[in-house]
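Novice: Turn this into a model:
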Amino acid sequence: MIKSSIQGGTTVKAKDVVMLLILSALWGGSFLFMRISAPALGPLVLIELRVLLAAITLMIFAMITRHRIQILHKCWQYLILGATNAAIPFTLISYAELRLGAGLAAILNATTPMFTALVAWLWTKDRFTLKKFSGVVMGIIGVGILVGGGSSEQGSHLLRSASFSLLAAIFYGIAGVFSSRHFKGERPMDMAIGQQVAASLLLIPFSLNALPHVIPSRVVLFSVLGLAVFCTAVAYLFYFALIHRVGPVKTLTVTFLVPVFGVIWGGLFLREAVTIRLVIGLIILLFSVAFVVHIRFTKPRTSETVP
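Specialist: Next up is the predicted model:
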């Protein structure tokens, strides 16, 4: 039996843990698929295909489940959400992965909670505690370890690519605060569809001017399908199911697991080296996330049992 609990919620069941692992594996896999596809298709075309195919997949699922899509009443809000939570950060990560490995890109993406806390503090005057500040400092140290070292030329290229990943995390932070202020009461399925549709519309004029001149290989095409259908559409379904079953706080633990899976997939399929520097940077960033999001694992009450 699995008996685990996060302060402020109910016990997590074995099924929920499995769903969490699947979601983490899917989102970790997105960095693998982008690393494979971005050099062949270009970041703009790749992300246009990602959000368009994801939107189509989610709309088909909505039709099958007889979910009535309602997104037109918040057109401009969905455009902003689609830009800040999909179109811009997805594209920035794809640009980063023209040079960065999948594992390193996944680890840098774990800075999202840190930037979300900073954005919330600046935008909504959310309380910025000493614990959050400590988490931010640790995050900066972790990033410094990950991107430091190497020759000056290598370091310059690495820093430039890493900056794209960090900028993507900033946009995720902006999107998180924006959605909490403007999408209260909105159904998660509508938010997922609205975000992907809006992102697709925003990227169309840019992607049409960046079409590749060579037909991509089967590996690239399968990577695009995996990225759009599994790592985006299906992953969102798991994400919403977890929020419904265990709540948003427990679902935040996915932040700890995504970079781990990113490193695993990069090592297995792309033979990326797992260096001491990478491991140390990952550990420090995960501690940073723990400080920022205030997740504390506690023993469940004696009355809480898991079948």
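
Novice: For the rest of this, base every contact and every neighbour count on C-alpha atoms.
Specialist: Will do.

Novice: Look at Glu153 and say how many residues are nearby.
Specialist: Around Glu153 there are 9 other residues, counting by other Cα atoms under 10 Å.

Novice: structure for this one too, so we can compare:
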Amino acid sequence: MNTPNAKGWLADFLILSAIWGSSFLFMRLASAELGALPTAALRVTIAALFLLPLLLAKGHGPTLRQHWKPIFFVGLLNSGIPFVLYSFAVLHISTGLSSILNATVPLFGALVAWAWLGDKPTVSRSVGLAIGFGGVVLLAGGQASFKPNASGIAPAWAVLACLAATTCYALSASFTKKHIPSLPPLVTATGSQLGASLALAVPALWFRPEHLPSATALWSLITVGVLCTGVAYILYFKLIENAGPARALTVTFLVPVFAIAYGVLLLGESVTAWMVACGAVILVGTALSSGLVKLPGRWTGKSRT
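Specialist: Take a look at the predicted model:
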């Protein structure tokens, strides 16, 4: 990779990390007034409206019509349900903690791929799974109180919501690999947001807020829909094309850094040494379990020739 391409990859990497890190902040601001379900529903609807013209301009409409059923289902599993769960979680635990738990997506992805697709992990990846889940237990254990906090909801429910969301992401990845053929990324991205929009429309109307939201909530909603979902998808696919899927996946590791920074600076959230330490353990386990980092040969019983 030459120097200009390397610089472009690093720029896209940092921008995407900063954008996705901010999604937790904007979800908090929107959900506080709109509620979790309407926030998630409007987020995917705004993203779909942003991506659909791009899809049609590229001439991918027939492709989406041909494969709409599995793509729409992936939208519910990969966007609709997780966005509801995170919109709920950020109201009851810090955005920083939510983002650290979100960083376990590759960890759960490796476990689901093993159980569902028979993708048996190597020794190095198995060690990573053990380390990563150990970090999750330690981190979640510190927040596992079922005693309601100031929000009226026990933090443990928010932690479980985040872990359920990461499980949905993992299931979606394996379902996509097994049931959806290789399609242009824009087709899957747009179709998934359309599917999620349709799935959440009726529940969101049922739980709609009684009062009009403030300008802050509305702008947060527009930003999380257009920037953190629509634009982020485009940047992510560009990153995959320029740097490869393995490097693109490492964006997960930097997202919590930005999310924690936004939470501290703009929401006045606190970060504990225990949270940072457990987050580091989780990231190490995730790096190993996803194959991005491998143990030396002497740990795996393989020669180093």
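
Novice: TM-score for the pair, please.
Specialist: The TM-score (TM-score structural alignment, normalised by the length of structure 2) is 0.89; 289 aligned residues with a Cα RMSD of 2.1 Å.

Novice: Next one: Glu210 of structure 2 from Pro181 of structure 2, what distance?
Specialist: If you measure Glu210 of structure 2 against Pro181 of structure 2 using Cα to Cα, to the nearest Å, the figure is 43 Å.

Novice: Structure 2: which residue goes with Thr51 of structure 1?
Specialist: Quick fix: residue 51 of structure 1 reads Val, not Thr. Using TM-score structural alignment, the equivalent of Val51 of structure 1 in structure 2 is Val44.

Novice: my bad, Ser200 of structure 1
Specialist: Per TM-score structural alignment, Ser200 of structure 1 is aligned with Ser197.

Novice: Spatially nearest residue to its match, not counting backbone neighbours?
Specialist: Nearest residue to Ser197 of structure 2, sequence neighbours excluded (Cα to Cα, 6 or more residues apart in numbering): Thr45, at 5.1 Å.

Novice: what residue of structure 1 matches up with Glu269 of structure 2?
Specialist: Under TM-score structural alignment, Glu269 of structure 2 pairs with Glu272 in structure 1.

Novice: Tell me the secondary structure at that match.
Specialist: Assigned state for Glu272 of structure 1: coil (three-state reduction, DSSP: H, G, I helix; E, B strand; the rest coil).

Novice: Around it, count how many other residues there are.
Specialist: A total of 16 residues lie near Glu272 of structure 1 under the criterion other Cα under 10 Å.

Novice: pretty sure it contacts Gly101?
Specialist: Yes - counting by Cα atoms under 8 Å, Glu272 of structure 1 touches Gly101, with 7.0 Å between them.

Novice: shared neighbours of the two, anything?
Specialist: Residues touching both Glu272 of structure 1 and Gly101 by Cα atoms under 8 Å, 6 or more residues apart in numbering: Gly266.

Novice: that's a helix at Asp126 of structure 1, yeah?
Specialist: No - assigned with three-state DSSP, Asp126 of structure 1 falls outside any helix and is coil.

Novice: which one in structure 2 is aligned with it?
Specialist: So Asp126 of structure 1 corresponds to Asp119, using TM-score structural alignment.

Novice: Excluding covalently adjacent residues, which one is nearest to its match?
Specialist: Ala113 is the one closest to Asp119 of structure 2 (Cα to Cα, 6+ apart), at 5.5 Å.

Novice: swap in Gly35 of structure 2?
Specialist: In space, Gly35 of structure 2 is closest to Pro209, 7.0 Å off (Cα to Cα, 6+ apart).

Novice: Report the contact partners of the one you found.
Specialist: 33-35.

Novice: Tell me the counterpart of it in structure 1.
Specialist: Match for Pro209 of structure 2 (TM-score structural alignment): Pro212.

Novice: quick one: its match and Ile22 of structure 1, what's the gap?
Specialist: For Pro212 of structure 1, the distance to Ile22 of structure 1 - Cα to Cα - is 33 Å.

Novice: repeat for Pro248 of structure 1
Specialist: Pro248 of structure 1 is 17 Å from Ile22 of structure 1, by Cα to Cα.

Novice: With Leu49 of structure 1 instead?
Specialist: Distance, Leu49 of structure 1 to Ile22 of structure 1, using Cα to Cα: 23 Å.

Novice: the more surrounded of those two?
Specialist: Leu49 (20 against 16).

Novice: who's in contact with that one?
Specialist: With Cα under 8 Å, 6+ apart, Leu49 of structure 1 has these contacts: 224, 228.

Novice: let's see it at 10 Å
Specialist: Residues near Leu49 of structure 1 by Cα atoms under 10 Å, 6 or more residues apart in numbering: 41, 55, 200, 203-204, 207, 224-225, 227-228.

Novice: which residues of structure 1 does stretch 85-99 of structure 2 align to?
Specialist: So stretch 85-99 of structure 2 sits over residues 92-106 in structure 1, by TM-score structural alignment.

Novice: Setting aside sequence neighbours, what's the nearest residue to the residue most central in space within structure 2?
Specialist: The residue lying closest to the centre of structure 2 (Cα atoms, centre = their mean) is Asn102, at 5.8 Å. Spatial nearest neighbour of Asn102 of structure 2, excluding adjacent residues (Cα to Cα, 6+ apart): Thr166 at 6.2 Å.

Novice: Mind checking what secondary structure the counterpart of the one you found in structure 1 has?
Specialist: Matched by TM-score structural alignment, Thr166 of structure 2 corresponds to Ala169 in structure 1. Under three-state DSSP, Ala169 of structure 1 falls in the helix class.

Novice: How about the one 5 residues further on?
Specialist: Secondary structure for Ile174 of structure 1, judged by three-state DSSP, is helix.

Novice: Would you mind confirming that it makes contact with Ala120?
Specialist: Yes - counting by Cα atoms under 10 Å, Ile174 of structure 1 touches Ala120, with 8.1 Å between them.

Novice: Which one's more surrounded, these two?
Specialist: Each of Ile174 of structure 1 and Ala120 has its neighbours counted (other Cα under 10 Å); Ile174 has more, 22 against 18.

Novice: Can you give me the distance of that one to Met34 of structure 1?
Specialist: Distance from Ile174 of structure 1 to Met34 of structure 1, counting by Cα to Cα: 23 Å.

Novice: Perfect, that will be all.
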